[in-house]
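Chemist: could you look at this predicted model? Sequence included:
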Amino acid sequence: MAPLRLPSDPAAWYQLAAAGGWQAVVADTSHPVAHDVVTSRTMGLPGMTAGWCALPYTAPVLTAPATGQGVAALQVAVRAASAEGLPLQRMVVALVETGDGRLPAGVRAAATMLQAQVSDVVHIPYDPHIRAHGIRDAHRLASRKTREAADALVRAVVASAHRTWGEPLPAAPVPAGAACPKVALPTASVPAQTVPQNEGVLA
């Protein structure tokens, strides 16, 4: 679907989900977590990452390339989030392979260490179709491994939510103003995809 035009404030996503009656929302953001956490603490301002984590029934997913540089940046982000008291136990890490072949030893070691710090670590295999075309034609993915990895990622996110809040998930509270049929919101382009999955909001 085309990107939805929403405010950058994470709470706007939650309000939209509640007003629209959606059971789940997948929000694809690109802000650098470590930089956001450090900047918000230094400047004394609310952080985007903390805003996402504060939403009801949110399971954050951190993504990084499965390379030495990628996992190094990911480890910095995890340390920054831990220092800020963000819920690592709810976070899922997706390590995305950037080419065919065996993962470097350093990446495998980092994934093992991260496994003990976050809810789960999921490996996403390299898929040339996604590299060339993205996921607009997901039904054309040739790799069974890719489909299995996508399923594993969804299951990891749902399992994280269930471990935290129980199964089935309780109904999320409706924010004030969400019951109004017309809500005037400022606009900013943020890509999104809605998925009819479980109750609550998954980011």
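Modeler: Nice, I can see it.
Chemist: only C-alpha atoms for contact and neighbour calcs from this point on.
Modeler: Fine.
Chemist: now the helices for the chain?
Modeler: Under the criterion DSSP state H, helices of the chain are mapped to 10-20, 33-43, 48-54, 68-83, 105-115, 128-133, 144-165.
Chemist: wait, isn't Y14 in contact with C53?
Modeler: No - Y14 is beyond contact range of C53, at 11.7 Å (criterion: CA atoms under 8 Å).
Chemist: and the contacts of stretch 133-150?
Modeler: When contacts are defined by CA atoms under 8 Å, 6 or more residues apart in numbering, stretch 133-150 is touched by residues 122-127, 129-130.
Chemist: most centrally placed residue in this protein?
Modeler: What sits nearest the mean C-alpha location of the chain, by CA atoms, centre = their mean, is V61, with 3.0 Å.
Chemist: could you find the closest non-adjacent residue to that one?
Modeler: Sequence neighbours aside, V92 is the residue nearest to V61 in space, at 4.7 Å (criterion: CA to CA, 6 or more residues apart in numbering).
Chemist: residues contacting the one you found?
Modeler: So V92 contacts 59-62, 118-122, 156-157, 160 (CA under 8 Å, 6+ apart).
Chemist: so which of the residues you listed belong to strands?
Modeler: Counting by DSSP state E, those place 61-62, 120-122 in strands.
Chemist: try this one next to it:
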Amino acid sequence: MSLTHQNRLVVPVLSTVGGSGRSTTAGLLACALSAVGSSVVLDTGPRLSSPWPAWSAEPGTGLLSLPPDRPLTRGQVHAAASRFPAPNGGAWQVLTDHQEWNHPPLPLPEDPAAWYQLAAIGGWQAVIADTVHPVAHDVLTARCAGSTGLTARWCQLPFSVPVLCAANTGSGVQALQTAVKAASAEGLPLHRVIVALTATGEGRAPASVRAAAAMLEPRVRAVVQVPHDPRIRAHGMRDASRLKPRSLEAGRQLAHAVVDSAWAAWGDPLPAAAVPRARTAASPNVDHTARNTSKKVPA
């Protein structure tokens, strides 16, 4: 499993409801993928509802330092990112908002293409997006409005492998099944989706959860169990080297499943990633288009 400097794998981490272990899953993925390529987590959530600012032991200058009305360099984007150590001696990064709690909210872009453009400027090979919208609600709302929802737009990005998180509880898998039905009705690429079932406590998952997982496996690319880790509950992803081995192994399983899904969809090795369009000083920083030097990416 490896990524070249020309690759850019996009992994939107989605959830059905709150408490699905979305941020933990995003962190485990970024940590594992850092072993095969440079990786970053895009924190798309509002500052005061996001765990990432508190988890950052080595904060960067933050998203506030990236002006939306001027061109950016790769150095500026990397300086804005927080650094998280990985157990293999490497590191992964997170782009989040580090302002104090009483500062005005930072207006973050909603469009996935804007985040993709930022990651492309940074040149990361694995881009993990910690999203905040509830999947089933988003899909249904878009369906009723006759528009393209956030979930679909994340899935449409070049080389996108979605990861759908749910708690391994009765209510968690029920919400997951509803989200899968909604995604299937809208024709979203379930054949590329990885499901992460996150444990809320020690012990074996309930029988209803195991049955639901078995029923889901033929409909998605893979189902991965993410175990409960008290260290993450207490300290988050601040220092991955201190996590339980089974948590790190779950991250590796998720990473393998994501890369395997990408290879199945687009081939091994992956085609070269899109190149951001050159910009002028008068251009806005977020451009919703990019010039692709590779072959067309299939749906």
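Modeler: Yep, that arrived. Owing to the predicted nature of the structure, the values given are computational and were not obtained by experimental measurement.
Chemist: what TM-score comes out when they're superposed?
Modeler: TM-score for the superposed chains, counting by TM-score structural alignment, normalised by the length of the first structure: 0.85, backed by 183 aligned residues with a CA RMSD of 1.6 Å.
Chemist: from L106 of the second structure, how far out is the closest residue to L28 of the second structure other than its chain neighbours?
Modeler: Of all residues not flanking L28 of the second structure in the chain, G251 sits nearest, at 4.6 Å (CA to CA, 6+ apart). To L106 of the second structure, G251 of the second structure is 31 Å away according to CA to CA, to the nearest Å.
Chemist: next: V209 of the second structure.
Modeler: Taken as CA to CA, the span from V209 of the second structure to L106 of the second structure is 39 Å.
Chemist: so those two - more neighbours on which side?
Modeler: V209 (20 against 12; other CA atoms under 10 Å).
Chemist: let me see the contact set for the aligned partner of the more buried one in the first structure.
Modeler: Applying TM-score structural alignment, one finds that V209 of the second structure aligns to V107 in the first structure. By CA under 8 Å, 6+ apart, the contact set of V107 of the first structure is 66-68, 71.
Chemist: now swap in W115 of the second structure and tell me
Modeler: Going by CA under 8 Å, 6+ apart, W115 of the second structure touches 42, 109.
Chemist: so what does it match up with in the first structure?
Modeler: W115 of the second structure maps onto W13 in the first structure, with residues paired by TM-score structural alignment.
Chemist: cool, and H137 of the second structure?
Modeler: Checking TM-score structural alignment: H137 of the second structure goes with H35.
Chemist: if I look at the nearest residue to that match once chain neighbours are set aside, how far off is V38 of the first structure?
Modeler: Excluding its sequence neighbours, the residue lying closest to H35 of the first structure (CA to CA, 6+ apart) is A77, at 8.0 Å. Using CA to CA, one gets 9 Å for the distance from A77 of the first structure to V38 of the first structure.
Chemist: neighbour count for these two, which is higher?
Modeler: Ranked by neighbour count (other CA under 10 Å), A77 of the first structure and V38 place A77 first, with 20 against 17.
Chemist: which residue in the second structure aligns with that one?
Modeler: Using TM-score structural alignment, A77 of the first structure pairs with A179 in the second structure.
Chemist: what's the answer for W165 of the first structure, then?
Modeler: Going residue by residue (TM-score structural alignment), W165 of the first structure aligns to W266.
Chemist: of all the contacts of stretch 133-150 of the first structure, which two lie farthest apart?
Modeler: V122 and H129 (19.5 Å; CA to CA).
Chemist: okay, those two: which has more neighbours?
Modeler: With neighbours defined as other CA under 10 Å, V122 of the first structure and H129 compare such that V122 has more, 19 against 15.
Chemist: aligned partner of that one in the second structure?
Modeler: In the second structure, the residue matched to V122 of the first structure (TM-score structural alignment) is V224.
Chemist: residue contacts, that match?
Modeler: Neighbouring residues of V224 of the second structure by CA under 8 Å, 6+ apart: 194-197, 250, 253-254.
Chemist: returning to what we had before: and the match of A77 of the first structure, how far is that from T141 of the second structure?
Modeler: 12 Å.
Chemist: circling back to that earlier point, out of the contacts of V92 of the first structure, who's the most crowded?
Modeler: Result: A59 is most packed of those (other CA under 10 Å), 28 neighbours.
Chemist: my read: that residue touches H162, true?
Modeler: No - using CA under 8 Å, A59 of the first structure is not in contact with H162; the gap is 10.0 Å.
Chemist: before I go, just wanted to say thanks for your time.
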